[in-house]
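*Asks:* here you go, sequence then predicted model.
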Amino acid sequence: MPRTFLLLLVALSAALVTAAKPPVNVSFPEQPTREQTNVVDDNFIGISFELSSFDTLWGHRRDSIPTAMQNYLGNIRARMTSPLRIRVGGNGMDASIYKPDLKDKMLELTDPEAYFNDIPTDFGPVLFEVMNGMYDKVGPMQFIVGVSMRDPDNFSNGVALAKDAEEILGSRLDALLLGNEPDLYAGHGKRDNYTLDMYIPEIGEMISLMESDGLLKEKHIGGPTICCGWYVGVSSHLAELLLSLQQYPNHACSGFNEKNTNISYYLTHNNVAEYVHWDKVGVDRAKALGIPVLLSEYNTVACGGSNISSTFAATLWAIDAGLKAGASNYSAIFLHTREHDIRYNLFDPPTPETPMDINWRTGSPYYSALFLSEVTSVYGSVIVDLGLDGSNTNPNSTVATYGIYDDGGTSRGKLALINYENTASRNFTIPADTSGDFVEYRVLTAPDVREEYEITWAGQTVRENGILDGEQETIRVDCGGGCTIEVPGPGAALVVLWPDQSDQFFRGNSTVAPLNASSSATSTLSSPLATLVTVSFAAILLLLW
């Protein structure tokens, strides 16, 4: 037998074996269990920005806001009814000084030799003016702003920041987060021997200073925005608190290695629970007390990402991790983006100096945000990890499956189905009596898990100026007696089970700042495959768990 023919035969046999995986039978109970009560709003997904590069993304002044960023944010904002969540903070803000008199520019970098993961700035009220300007162009947003806790001798600077933020942003200011990763202050040489027990009274000191200056009348504040070194619980007899955490499954702070460049880690649902549940005890306790918990920053690899962070594998993983957080008592999640050319960024201008140019690069995690923006219901949703195909226990499983109970968690509304397979589609069988007479679904796909640019959501790809290009595709399948949803490999599908009764997909053109010749179309295809809490601060305390 000729060698070439033999190789072809082997390849064909392997492909047939891959394609022969049995369908996944969907089991989606009619109601969530008593423990599955975490209702998330339809603005569950937000975006987190590093302060030090904010002007290169949002523009230097209110009259020079990049049209590409307007469209990137507008695409997500259009897919939710509640205000789009935006966080500005990070290490950059925690290292920076607020200058109330700096009114001719948003910010200026103060240390050209600074470590790239901790870039200090001086910044002023133009920051809040630009945020207001973006709100006016894109639509309702709610802003979360970080306040530095690094220098205990300069808490008055945080008061000045809070004062201008409240005055300029008004009701658009959702919260102030006190400190950024204070659990790393000691290890990074910022404050020797700093502990959670030292952080607790400093919260009270900062709050007292703000209140004595007439601030915090609505008391939107939170913390500790920890990532790594502290585990936090909340004692049951104390007041409510907005709790903020941030976490990455891997980091490249000391360079690339086998662990942070291993794409296979991000291609199985089996790893997601360990990542999301790193402080499960504290999160669950907060939930029991009615305290919202924010995953205020997440992405694939901390300290700028690695070779996998810009791939379609990262897109699917960020969706999986985000949904798992929603199923694990988090109230909201924020995908993080930073300065130009960071690998996990959601978007990049051509250069830091040319944000007004239309030729931006769209990062693969942006498609995660697009997908997640259509998952939850206008009346709130409960997200449940269905764990089908043994995906929670079997590291060889290549699927992730979520059920979304809409209308405040009272009725089955959607399915989110992820297929991590690189070469083969996977069928998901929906039984009778799970849906209406028909279902509608949209597909997220790319040619390969390592693809970085040719990614489509509902038939559309983001092109120049942040504009979704292509005909918007929604697939309709008869399903009264059950049906099969084919999810391409690699890919994901979002299935609306009662499209004539429950939430609808966003349809239409979400472009805020169109080019002269831009247009968008919509079609429905047939398929043969069948509020932040008000916080009392008199007794705020976090306990080391």
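*Replies:* Cool, got the structure.
*Asks:* contacts and neighbour counts: CA atoms only from here.
*Replies:* Noted.
*Asks:* so residue 445 sits against residue 461, correct?
*Replies:* No - checked against C-alpha atoms under 8 Å, the pair residue 445 and residue 461 is beyond contact range at 10.2 Å.
*Asks:* pick out whichever of these two has more residues nearby.
*Replies:* residue 445 (26 against 20; other C-alpha atoms under 10 Å).
*Asks:* now that one, nearest residue through space, not along the chain?
*Replies:* residue 491 (4.4 Å; C-alpha to C-alpha, 6 or more residues apart in numbering).
*Asks:* what's the distance between that neighbour and residue 420?
*Replies:* As for residue 491, its distance to residue 420 is 7 Å (criterion: C-alpha to C-alpha, to the nearest Å).
*Asks:* contact partners for the residue nearest to residue 445?
*Replies:* Residues in contact with residue 491 (C-alpha atoms under 8 Å, 6 or more residues apart in numbering) are 316, 418, 419, 420, 443, 444, 445, 446.
*Asks:* in JSON lines: these, plus secondary structure and distance to residue 156.
*Replies:* Shown next, in JSON lines, are those (DSSP: H, G, I helix; E, B strand; the rest coil; distance: C-alpha to C-alpha, whole Å):
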{"residue": "316", "secondary structure": "helix", "distance to residue 156": "43"}
{"residue": "418", "secondary structure": "strand", "distance to residue 156": "48"}
{"residue": "419", "secondary structure": "strand", "distance to residue 156": "51"}
{"residue": "420", "secondary structure": "coil", "distance to residue 156": "50"}
{"residue": "443", "secondary structure": "strand", "distance to residue 156": "50"}
{"residue": "444", "secondary structure": "strand", "distance to residue 156": "48"}
{"residue": "445", "secondary structure": "strand", "distance to residue 156": "50"}
{"residue": "446", "secondary structure": "coil", "distance to residue 156": "50"}
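*Asks:* put this next to the first one:
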Amino acid sequence: MHAVLFLSLPCLLAQVVSADVTVYGFFGQTTINPGAEASGTASAEASTTSFVTTPGPPHYTELAAYNNIYMLPPPIPSPPPATQFSIGVATSASLMNGLSIPQRGSFFGFSIEMSVANQLIGKNSTTLFVPFLNLMNIVAERAGAVHIRVGGNTQETAYMVDSLPNGEFLEKDHEDASNPTSTPIIAFTDDLLYMLANVSALINAKWYLGIPFNDTTNFRLQIAEHGEAILGDNLLGFQAANEPDLYAAHYHRPMSYGPYDFFGEYALLTQAYQADSNVPIKGNLIAPSVSGTWTPEQVWDTGFVEAYTQYLTALAVERYPSDNCAVIYPNPQNPPKDPLQMLPQYLTHNAGLNMATQYRNSTLLAQGWGKPFLMFETNTASCGGFPGISDTFTSTLWGVDYALQLANSNFTGALFHFGGQNVSYNPFTAVPTNESAFHEWTVGPIFYSSIFVAEAMGKTNTTQIIDMFPNNGNDQTPAYAIYENGNFARMALINFMTDPSGANDYTATIFVGGSGWNEPNGVPASVKVKYLLAPSTSEKDNITWAGQTLGGRYEVDGIWKGQESIQTIQCDQTQNMCQVKVPAPGAALVFFSDAAQQAVDPSTTQTFPTTVLTKTANTVSIDPSVLATSNGQSGKSRVNLGGTSQGGANSAVRTTGVVPGVAALSCLLTGVFAILMRFR
């Protein structure tokens, strides 16, 4: 957040330089200005517009997280689905066959690649990034908690050191030349863990961590030793082995490496784990985290769970529905995928259904073993996602449907992955360091999915879900009934189509209870509805949840913008029905009681102020009364907490519950300095 920013003249001029825009299947705008406000309007300021109409991978030169690739939404199916249909549900969960197991509000969580923790979470344990806190707290206050994993490929070779230069807690030591994905080797200090603990002192965040698995003769268990001691009850568990079915393909094991080899290596891990007296809890491991090259059944067939059950707190898999790896790592066996052909595959109910169905046997086995079953890492496509798909409203609707389908299929959680600024699927992305003086963060469209799902799940941890397959099972118009404490509470409705004319908006007529269920009529006098909306499935910025937005690219500080708009729809109790319209495209969350809506919608969401100043040598004094009206920051409460600022104290304070800070960096070049004040 920026109360006062100090920029050099060249920095100011850099703001008005427009980037190229690539448009696939041009849909109405003449040009698209990436710097425009989140209004959905076009502008003629872009310097060049490339109209790409031929198939093939897109070309862009900017960071993938901020690409300007747009694709025409798929046409309306022919014949189109019915726009009027009925859905009947029972009031009591006891009458609904096929309900999921009880689910927690924190079902939709996040997976942060370990190598980018210092970009997203904080600079160190005493300087936490305010947008991260605000965004995570939006989810935590609706879901009751937010579950976050810090790990991924980079956890496998990570090692803990006592200290790093300049007080850093994370260092990308060098790239592993033996790995075709060029994964960096990470050195980290325990200040990483203190940072996570300090986040949990401010918001209800719980953490998954990863134990390195690259050296089975010398397991490095320091992250478990220190993690247990520092995080305590905020630690959910340790993943041991990340995608072991890809070890051979990534040259980390012989090409003959298979599930029984993995079984043997896990025996070595559990022996080391059991023998380590500095790890007090011995049943905190998560496995096997296979990615689809092996099926989980191939691991179960080794007797894995029976052999290691005392050490396992949860079972897990990782899966992306597709990949965009060929663009980065050319491979004749995996040619580049055409985004124009991939796009329609994400705008269908079958996308999530087909993926989840593959794991129904394993989720059933997990229940028999008494273990949670996690989708430990997922997103739209591995290797960074597809520009124009992963960073559009397409991913928002896909993310809602996919998460609800996983819950319906008895997964117990799903973690959506973050990479760096070179990927397009991030739930949110920190501003590039060299632009932090005049830009803010960027929310990815899939982050709105997490908010929708958090409110759909609620906080009671009793939620049960069922896929209703309405409209004769049409894959463009899915719906889920949601029960809480044994009673019908909410319904989620999705419309995957894009039609600005409104002709393919649909109206669902919902019947609750009644004689067909051998129950009294259950429709209330009215229902509340929250809408998740965008002008088209190709929209990147102008996305709203209940009328509010977090902002367009480079505009996000984690605070809602605009007035909340919750619709009230009158129902017909005589006919026991409520009619709810769902725009094309969009999703609706329907609350069948005020209590069901109020329980997940905090009247206010706690936000966090900026409390650190950096690079103060070239600043000027501002009247506190003026500053107090700028961007939510009171001048009288602004203090220096230390860090790497000139004259600052050592930043490696090892205490929890500290005040968060975010650096307002400036472009300090010789020349004339201007003061940019932003008022909202």
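*Replies:* In hand now; what should we look at? No experiment lies behind these values; they were computed from the predicted model shown.
*Asks:* hang on, the earlier thing: what is in contact with residue 491 and residue 420 of the first structure at once?
*Replies:* With C-alpha under 8 Å, 6+ apart as the test, residue 491 of the first structure and residue 420 both reach residue 316.
*Asks:* and residue 476 of the first structure, what pairs with it in the second structure?
*Replies:* Alignment note (TM-score structural alignment): residue 476 of the first structure maps to residue 568 of the second structure.
*Asks:* what's the strand or helix carrying that match in contact with?
*Replies:* In this structure, residue 568 of the second structure sits in strand 567-570 according to DSSP states H and E. For strand 567-570 of the second structure, the external contacting residues (C-alpha under 8 Å, 6+ apart) are 525, 526, 527, 528, 529, 530, 578, 579, 580.
*Asks:* in strands, which of those fall?
*Replies:* 526, 527, 528, 529, 530, 578, 579, 580 (DSSP state E).
*Asks:* which one of the residues you listed sits closest to residue 221 of the second structure?
*Replies:* residue 530 (45.9 Å; C-alpha to C-alpha).
*Asks:* I'd say the closest one and residue 597 touch.
*Replies:* No - contact criterion C-alpha under 8 Å: residue 530 of the second structure and residue 597 do not qualify, at 9.4 Å.
*Asks:* leaving out sequence neighbours, find the closest residue to residue 484 of the first structure.
*Replies:* Closest to residue 484 of the first structure by C-alpha to C-alpha, 6+ apart is residue 429, at 4.5 Å.
*Asks:* quick one: map the one you found onto the second structure.
*Replies:* That one, residue 429 of the first structure, aligns with residue 509 by TM-score structural alignment.
*Asks:* equivalent analysis for residue 135 of the first structure, please.
*Replies:* Match for residue 135 of the first structure (TM-score structural alignment): residue 200.
*Asks:* what's the neighbour count on its match?
*Replies:* The burial count for residue 200 of the second structure: 21, using other C-alpha under 10 Å.
*Asks:* and the host helix or strand of it, what's buried?
*Replies:* In the assignment (DSSP H and E), residue 200 of the second structure maps to helix 191-202. Neighbour-count burial for helix 191-202 of the second structure, counted by 16 or more other C-alpha atoms under 10 Å, picks out 191, 192, 193, 194, 195, 196, 197, 198, 199, 200, 202.
*Asks:* on that earlier part again, quick check: neighbours shared by residue 445 and residue 461 of the first structure?
*Replies:* With C-alpha under 8 Å, 6+ apart as the test, residue 445 of the first structure and residue 461 both reach residue 455.
*Asks:* quick check: what element follows whichever strand or helix holds residue 524 of the first structure along the chain?
*Replies:* Element membership for residue 524 of the first structure, per DSSP H and E: strand 521-526. Sequence-wise, the next helix or strand downstream of strand 521-526 of the first structure (DSSP H and E) is strand 543-544.
*Asks:* got a list of contacts for that following strand?
*Replies:* 196, 197, 230, 231, 232, 233, 234, 235.
*Asks:* give me the buried positions along stretch 148-163 of the second structure.
*Replies:* Applying 16+ other C-alpha under 10 Å to stretch 148-163 of the second structure flags 148-160 as buried.
*Asks:* among these, which lie within strands?
*Replies:* 148, 149, 150, 151, 159, 160.
*Asks:* quick one: the third one and residue 113 touch, right?
*Replies:* Yes - in terms of C-alpha under 8 Å, residue 150 of the second structure counts as a neighbour of residue 113; the distance is 5.9 Å.
*Asks:* ok so, going back, show me what the residue nearest to residue 445 of the first structure lines up with in the second structure.
*Replies:* Counting by TM-score structural alignment, the partner of residue 491 of the first structure is residue 586.
*Asks:* in what helix or strand does residue 602 of the second structure lie?
*Replies:* Using DSSP H and E, residue 602 of the second structure sits within no helix or strand.
*Asks:* fine by me, we can end here.
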